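*Asks:* Requesting a structural model of the entry that follows:
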Amino acid sequence: MRHTDVARAEIAELLGDLFAGFESRDWARMADLVAEKVHLDHTSLGAPAPEDLTGEEIVARWRRGLHARKKNFHLLSLPRIRVSGDRAEVAVNCYACNVLDDGLGGGVWECWGRHDISWQHTGNGWQVTAFVFTVAYTRGDERVHTHTLD
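*Replies:* Here you go, the predicted structure:
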């Protein structure tokens, strides 16, 4: 296998780890997978503007939004992984579903779209440096998606 093929296989495995981490709430593993600085663009989900966050800030945000009383599920399909030296770009289709506990009002929110995720090979292995999500379609209770416990 060429070096690029090895890198693509590594990134494909880490991509699975990343999204499995959302469901399992393995925040320590998630912290390992993000770089010290991460560009986040969720404007298509209603965020006011793209942001540059620390790795700690982005994991804290995920932890807050995907709390224990909100079930979540992600399904990825058709990942396209392009590697160039110590950088890689992944475009992957995604379906996400959030379900809020009945004690918090219940409800379901679903979303279809595409993640564009930038990776860089660092001293700690491959890490995410940018997340851009482009919504194709949503349905359900938006309150479920934005719900936090605080």
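*Asks:* Only C-alpha atoms from now on, for both contacts and neighbour counts.
*Replies:* OK.
*Asks:* which stretches of this protein form helices?
*Replies:* Here the chain has its helices, by DSSP state H, at 3-24, 27-33, 55-65, 142-146.
*Asks:* Out of those helices, which is closest to T122?
*Replies:* helix 27-33 (10.7 Å; Cα to Cα).
*Asks:* Look up how far V83 lies from A7.
*Replies:* To V83, A7 is 7 Å away according to Cα to Cα, to the nearest Å.
*Asks:* And these two? Which one has more around it.
*Replies:* A7 (21 against 18; other Cα atoms under 10 Å).
*Asks:* now the strands for this structure?
*Replies:* For the chain, the strands defined by DSSP state E occupy 34-41, 51-54, 70-84, 87-100, 108-122, 125-140.
*Asks:* In CSV, list those along with distance to D17.
*Replies:* CSV is the format used below for the strands of the chain (distance: least, Cα to Cα, whole Å):
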stretch, distance to D17
strand 34-41, 12
strand 51-54, 20
strand 70-84, 12
strand 87-100, 14
strand 108-122, 14
strand 125-140, 12
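*Asks:* Just the buried residues of stretch 66-75, please?
*Replies:* Neighbour-count burial for stretch 66-75, counted by 16 or more other Cα atoms under 10 Å, picks out 66-72, 74.
*Asks:* And this one, please, so the two structures can be compared:
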Amino acid sequence: MAVVDALDHISINDLLCRFFLAFDERNWASMADCLAPEVFIDYSTSGREQPGTMTNSEFVQRRQSVTDTLTKHHSFSNLLLSCEAAVVRGRCNYLILRFDRDFSGAGEDFYHSCGAYEFMFGKVDGSWRITSIVQNALRSWGNRHLHGAAHAAAGPSGEA
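*Replies:* This next block holds a predicted model:
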């Protein structure tokens, strides 16, 4: 494993910032711009999507179709990158805070998750893009029923 060039490290860090912010702002066009034309996804540790490859538009469409009234705040830390041939492998911790802006039921008005992501990045038309996302869920807490993707899953955690 080779060390990642400093400018590439900055570019990939910026890419992840834009990717996670796209979830929070529901900016689907920006989210698609962060992804390669095809992306491998594995959210199986959260009891949701099994591993598989899909187009970037399918990934975005799945995130759009999650029906919830949650205000989300994604953050990541401890980004580690390494070069492997023409790709870069990355790992970071995540914390997703979710609050129901229209909460009117019983119980808690939040559903939070934490864990780690493993990413692969590749160049597409000269720019870094996400080619693979593997979520390693550690823990979720709060009112699971608030989270749209959680309704279909029986697993211990939630959505990215």
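*Asks:* can you pull the contacts of the corresponding residue of the second structure for D141 of the first structure?
*Replies:* Structural alignment places D141 of the first structure opposite N143 in the second structure (criterion: TM-score structural alignment). Contacts for N143 of the second structure (Cα atoms under 8 Å, 6 or more residues apart in numbering) come out as 107-111.
*Asks:* Drop anything exposed from the residues you listed.
*Replies:* 108-111.
*Asks:* In TSV, list those residues along with distance to F19 of the second structure.
*Replies:* As requested, those are arranged in TSV below (distance: Cα to Cα, whole Å):
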residue	distance to F19 of the second structure
E108	28
D109	25
F110	22
Y111	20
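*Asks:* and of those, the nearest to V60 of the second structure?
*Replies:* Within those, the smallest distance to V60 of the second structure is 21.4 Å, found for Y111 (Cα to Cα).
*Asks:* got a list of what that closest one touches?
*Replies:* For Y111 of the second structure, the contact set (Cα under 8 Å, 6+ apart) comprises 97-99, 140-144, 146-147.
*Asks:* could you redo the last one with a cut-off of 6 Å?
*Replies:* 98, 141-144 (Cα atoms under 6 Å, 6 or more residues apart in numbering).
*Asks:* Give me the buried entries from those residues.
*Replies:* 98, 143-144.
*Asks:* could you dump those to a markdown table with distance to A116 of the second structure?
*Replies:* What follows is these, written out as a markdown table (distance: Cα to Cα, whole Å):
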| residue | distance to A116 of the second structure |
| --- | --- |
| R98 | 17 |
| N143 | 21 |
| R144 | 19 |
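*Asks:* roughly how far apart are the closest residue to L138 of the second structure other than its chain neighbours and L21 of the second structure?
*Replies:* Distances taken as Cα to Cα, 6 or more residues apart in numbering put G115 closest to L138 of the second structure, at 4.4 Å, once the chain neighbours are dropped. Applying Cα to Cα, the value for G115 of the second structure to L21 of the second structure is 18 Å.
*Asks:* got it, and C114 of the second structure?
*Replies:* C114 of the second structure is 16 Å from L21 of the second structure, by Cα to Cα.
*Asks:* quick one: which of the two has more around it?
*Replies:* C114 (23 against 18).
*Asks:* nearest residue to the more buried one other than its sequence neighbours?
*Replies:* Leaving aside its chain neighbours, C114 of the second structure sits nearest to L95 (4.4 Å; criterion: Cα to Cα, 6+ apart).
*Asks:* doesn't S75 make contact with the one you found?
*Replies:* Yes - between L95 of the second structure and S75 there is a contact under Cα atoms under 6 Å: 5.4 Å.
*Asks:* mind checking which of the strands of the first structure is nearest G16 of the first structure?
*Replies:* Of those, the one closest to G16 of the first structure (Cα to Cα) turns out to be strand 70-84, at 8.5 Å.
*Asks:* After superposing, tell me the mean distance of the closest one to the second structure.
*Replies:* Once fitted to the second structure, strand 70-84 of the first structure is off its aligned match by 1.3 Å on average (mean Cα distance after the TM-score superposition for the first structure).
*Asks:* Report all helices and strands that that strand contacts.
*Replies:* Secondary-structure packing of strand 70-84 of the first structure (3 or more Cα pairs under 6 Å, 6 or more residues apart in numbering; DSSP states H and E): strand 87-100.
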